[in-house]
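In: heads up, no residue letters with this:
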């Protein structure tokens, strides 16, 4: 078992940290201090300076000014990778585990043998991996390929790898972004047990309730500055959001609300009948009418994401039909879905949504290149003008259409993805977890954009397990193990919806939202 004896003073202490990238001030006199065995939250809007601080705490960037100490000792020299690995590690939202390798190979990457010319003794290495995983209570077969692990198991392997190098300070960057409720519970239980061994965590999340569930202390950054550090018990959610935004939220109303303009006798814009996809969902039917935002709620194994992707043409269902405005859509073909009037916001903007080295304009107009030129040639002037309109319409914060999309904050990157989905003027917008990994103000703006699609007489489908995403919906269908198990009108309670998503009994009181009817 790791030595649980306490370390005197903070496990990490940063003070007066400033960092510029050209004319951009990424951090200005920032600070943070994390105690041994503490879960310390770091929150702030996109662009607040969190990512820059992480890169400094892990040795990837050097601060322009300020001091950084680990366990009271100065930080390692720049470029001393081995020394940095013994001080701090970061488990990123995008896993660094290599799927094609085994758990053992990932745990001991670049240190499989005792010397460059010495053979790898696999039996001994697997035994070391077994002992290491057992030491930290990670129930994973060391001989298993990493691509067969669940998301939380991969996170546990990354944490175990960092601990095996000697690090007792671990940064968790949006660790729950791809976990369902059970996965989050498992992760938090593991983190609490490691805290008892003296391991300290810096927890970075846009999900503020998780800050209260896991952490004892919270630090807020805004506009590259440290704003406040306080015990979470002394800072309620209103005060926390005010510190993040600099604006009072106690009397604020969201920019959107379910309009309720759809009428039951309106013909559906989108109609799904008897759709089945092996291993994902079975005999599923739903409708979305003009003016309506429909939520499709469900945990990771519910099939809701695969259904959303099927509507966009990414999967070919075994049976069933999809129609838009009464016309059948050829399934399993993305061009057919686009031609039928289905716009799509994918689940992961980094992998499925953006070409990072291309400009904002190029990314935003990928679905309409045929409209931006003549004789098969795309005209840069038309692309720029089209992109400028979308930048204005969605209030995308960018120096200009030619800016690489990778230079934008997460919230503005997501706006580019939505802009591309809306570029074709779709009849139905399908958005999967549209606010994943963005700050609270960007969430409101993005959901407002989805609401505007419906208010203009079209339909939208939000596929998510995030309750805040689903509040904009006129009604929500809850999925469990590939089936719709309950339907809720606007005004549902968190307890009702979460219970249905977890496979518990749906609403039965006639005064409550109705059970499924499609």
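Out: Arrived safely. From a predicted model like this one, the values you see are computed outputs, not experimental measurements.
In: rest of the way, CA atoms for contacts and neighbours
Out: Will do.
In: how much space between residue 257 and residue 26?
Out: 35 Å (CA to CA, to the nearest Å).
In: of these two, which one has the most company?
Out: Between residue 257 and residue 26, residue 26 has the larger neighbour count (other CA atoms under 10 Å), namely 21 against 15.
In: that one - that's part of a helix, no?
Out: No: Residue 26 sits outside any helix when classified using DSSP: H, G, I helix; E, B strand; the rest coil, being strand.
In: test my guess that it contacts residue 51.
Out: No: contact criterion CA atoms under 8 Å: residue 26 and residue 51 do not qualify, at 9.1 Å.
In: now for the closest residue to residue 153 other than its chain neighbours, how many residues are close by?
Out: The shortest distance from residue 153 to any non-neighbouring residue, by CA to CA, 6 or more residues apart in numbering, is to residue 140 (7.2 Å). Using other CA under 10 Å, residue 140 has 18 neighbouring residues.
In: so residue 140 belongs to a helix, correct?
Out: No: judged by three-state DSSP, residue 140 forms no part of a helix; its state is coil.
In: okay, it and residue 285: tell me how far apart.
Out: For residue 140, the distance to residue 285 (CA to CA) stands at 38 Å.
In: do residue 20 as well
Out: The gap separating residue 20 from residue 285 is 53 Å, by CA to CA.
In: same check, this time on residue 163
Out: Distance check for residue 163 against residue 285: by CA to CA, it reads 48 Å.
In: what do you get for residue 218?
Out: Taking CA to CA, one finds residue 218 at 44 Å from residue 285.
In: between the two, which is the more surrounded one?
Out: Legend: neighbour count by other CA under 10 Å for residue 218 and residue 285, higher for residue 218 (25 against 18).
In: test my guess that the more buried one contacts residue 38.
Out: No: Residue 218 is not in contact with residue 38 according to CA under 8 Å; the separation is 10.8 Å.
In: take the one below as the second:
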């Protein structure tokens, strides 16, 4: 690679735009990272951070805009070797091969060879030792990758990236799985590597870490660049304001909800619920007529909690619906026990694209649509037409393939399926993700109407408009409930807690 010019930023992303079908993932992405700095990229979920990382690493080709490395155009996306020489990304999830040694992982697909072109274990070990020593990574080259701690794995991945020539490293939520002392050691290593000429882009939901390790910060919001400034100039209030913008209040569903009586029946009870690696001893109740919101960062465990309640993940602890225990790890038992579920990604878990609106909407009650478990098309279509009318699904009819619907109408079909079995409690994950304002109002209006008296709801969401309609909101961090807010919470305070900013 050419020598770095002092005046040229290590990387510049200019006017980056990227769409995935109708979804705008990034509309106006701008990022400039100076040599030798640790630069934070922050924003709420869906702000466009992951898309920018994909563009910066050459895994995504932007629809508009361009990337410069050291003032020179980025290589073609097909030239993976050239990209690896310029940039590396250490992700939350390990890329280390567990059954290979540290040395073998460092030189994967490029092992040194000796006489007659044969692999040379001694040369491999020597070069790995030299590489680890040169970057002060205290790990034995013979240690199996599967025995590395998270902290060691990250340092090995950084060393491997630097050995390819990259001096710009993206760290994606690097502290999410680290305990405090390991975080302190990692930051010491980052500072030392910075003094050796390595530049970092630091992506984190834990904003106090931005102030500890970074010199500058860029904020994305709603798929756009909002501001770039020094950390010194971005106090907590200004940073949170940049991330959340002005409260839009577009959705008024549930504005007149009455307070839930203290003696209302409990429809959902969680007692010491845990999901290994994600959720730790959660206790929570949802009363009949109540909507309880669950907020938290992407690493908070909130989605894993919802999946454990609905039988999609193994769990420990007790889940009760109407006082009756629900068997863990069983979706059919959760459904029979009175849980209706709307998953977070309708394209992956929400509907079957090749089936009709009626088939998708009635999946959870297929056994009730005819004798002996047979599905009579007339019964199915009558049930589907009722759902179409109640949820205002814009469709040509029950037989239309759900894949032909708009995002908002497809989400209404998924909501119809969650309600079809007449559940005691709804578990809703990101119920308005990727839908237009009118569909959002319809969906939240349905949740409001369905929970006024008959049932309760647990609503897991990153969207503040979704959470505003809730009777109370709990905040999760590191797998635990860390705060609870009654209706009428302060937006800046809630987001600060979600992002880990203390008082």
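Out: Good, I have the coordinates. For clarity, every value in this text was computed on a predicted model and none was experimentally measured.
In: would you map the strands across the stretch 51-200 of structure 2?
Out: With DSSP state E, counting those that start in this stretch as the criterion, the stretch 51-200 of structure 2 has strands at 64-69, 72-73, 88-90, 168-172, 199-203.
In: how about the stretch 251-400 of structure 2?
Out: For the stretch 251-400 of structure 2, the strands defined by DSSP E, counting those that start in this stretch occupy 266-275, 279-287, 291-296, 316-321, 324-325, 339-342.
In: what lies in contact with the third one?
Out: Think strand 291-296 of structure 2. The contact list for strand 291-296 of structure 2, computed with CA atoms under 8 Å, 6 or more residues apart in numbering, reads 286, 302, 451, 456-462, 467, 469-477, 498-499.
In: ditto for the first one
Out: Contact partners of strand 266-275 of structure 2, identified using CA under 8 Å, 6+ apart, comprise 279-288, 304-305, 308, 313-323, 424-425, 455-456.
In: give me the buried positions along it.
Out: Judged by neighbour count using 16 or more other CA atoms under 10 Å, the buried positions of strand 266-275 of structure 2 are 266, 267, 268, 269, 270, 272, 273, 274, 275.
In: now tabulate the residues you listed in JSON lines and tack on distance to residue 54 of structure 2.
Out: As requested, the buried residues of strand 266-275 of structure 2 are exported to JSON lines (distance: CA to CA, whole Å):
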{"residue": "266", "distance to residue 54 of structure 2": "45"}
{"residue": "267", "distance to residue 54 of structure 2": "43"}
{"residue": "268", "distance to residue 54 of structure 2": "40"}
{"residue": "269", "distance to residue 54 of structure 2": "40"}
{"residue": "270", "distance to residue 54 of structure 2": "38"}
{"residue": "272", "distance to residue 54 of structure 2": "38"}
{"residue": "273", "distance to residue 54 of structure 2": "35"}
{"residue": "274", "distance to residue 54 of structure 2": "33"}
{"residue": "275", "distance to residue 54 of structure 2": "30"}
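In: and which of these is nearest to residue 332 of structure 2?
Out: Set against residue 332 of structure 2, the nearest of the buried residues of strand 266-275 of structure 2 by CA to CA is residue 268 (17.0 Å).
In: aligned partner of the closest one in structure 1?
Out: In structure 1, the residue matched to residue 268 of structure 2 (TM-score structural alignment) is residue 270.
In: can you list the helices and strands that the host helix or strand of residue 230 of structure 1 packs against?
Out: Under the criterion of DSSP states H and E, residue 230 of structure 1 resides in strand 225-231. Strand 225-231 of structure 1 is packed against strand 24-34, strand 217-222, with contacts defined by 3 or more CA pairs under 8 Å, 6 or more residues apart in numbering; DSSP states H and E.
In: hmm, try it at 10 Å
Out: Identification of packing neighbours for strand 225-231 of structure 1 by 3 or more CA pairs under 10 Å, 6 or more residues apart in numbering; DSSP states H and E yields strand 12-21, strand 24-34, strand 39-43, strand 217-222, helix 237-245.
In: average offset between it and structure 2?
Out: Taken against structure 2, strand 225-231 of structure 1 registers an average deviation of 3.7 Å after superposition, with mean CA distance after the TM-score superposition for structure 1.
In: the inter-axis angle of that strand versus strand 12-21?
Out: Per axes from the mean of the first three to the mean of the last three CA atoms, to 10 degrees, the angle that strand 225-231 of structure 1 makes with strand 12-21 is 160 degrees.
In: gap between residue 213 of structure 2 and residue 203 of structure 2?
Out: Separation of residue 213 of structure 2 from residue 203 of structure 2 (CA to CA): 11 Å.
In: which neighbours do the two have in common?
Out: Each of 39, 40 lies in contact with both residue 213 of structure 2 and residue 203 under the rule CA atoms under 10 Å, 6 or more residues apart in numbering.
In: so for these two, which residue has more residues nearby?
Out: With neighbours defined as other CA under 10 Å, residue 213 of structure 2 and residue 203 compare such that residue 203 has more, 24 against 19.
In: who's in contact with that one?
Out: Residues near residue 203 of structure 2 by CA under 10 Å, 6+ apart: 39-43, 49-50, 53, 170-175, 210, 217-218.
In: and for residue 443 of structure 1?
Out: Contacts of residue 443 of structure 1 by CA under 10 Å, 6+ apart are 206, 411, 414, 434, 435, 436, 437, 449, 468, 469.
In: you'd agree it is in a helix?
Out: Yes: assigned with three-state DSSP, residue 443 of structure 1 falls within a helix.
In: roughly how far does the closest residue to residue 317 of structure 2 other than its chain neighbours sit from residue 316 of structure 2?
Out: Once flanking residues are discounted, residue 317 of structure 2 sits nearest to residue 273: 4.2 Å by CA to CA, 6+ apart. Residue 273 of structure 2 sits 6 Å away from residue 316 of structure 2, going by CA to CA.
In: also residue 476 of structure 2?
Out: Distance of residue 476 of structure 2 to residue 316 of structure 2, given as CA to CA: 18 Å.
In: likewise for residue 329 of structure 2?
Out: 10 Å.
In: do the same with residue 45 of structure 2
Out: Between residue 45 of structure 2 and residue 316 of structure 2 the computed distance is 28 Å (CA to CA).
In: just give me the residue closest to the centre of structure 2.
Out: Among the residues of structure 2, the one closest to the centroid is residue 298, at 4.2 Å (CA atoms, centre = their mean).
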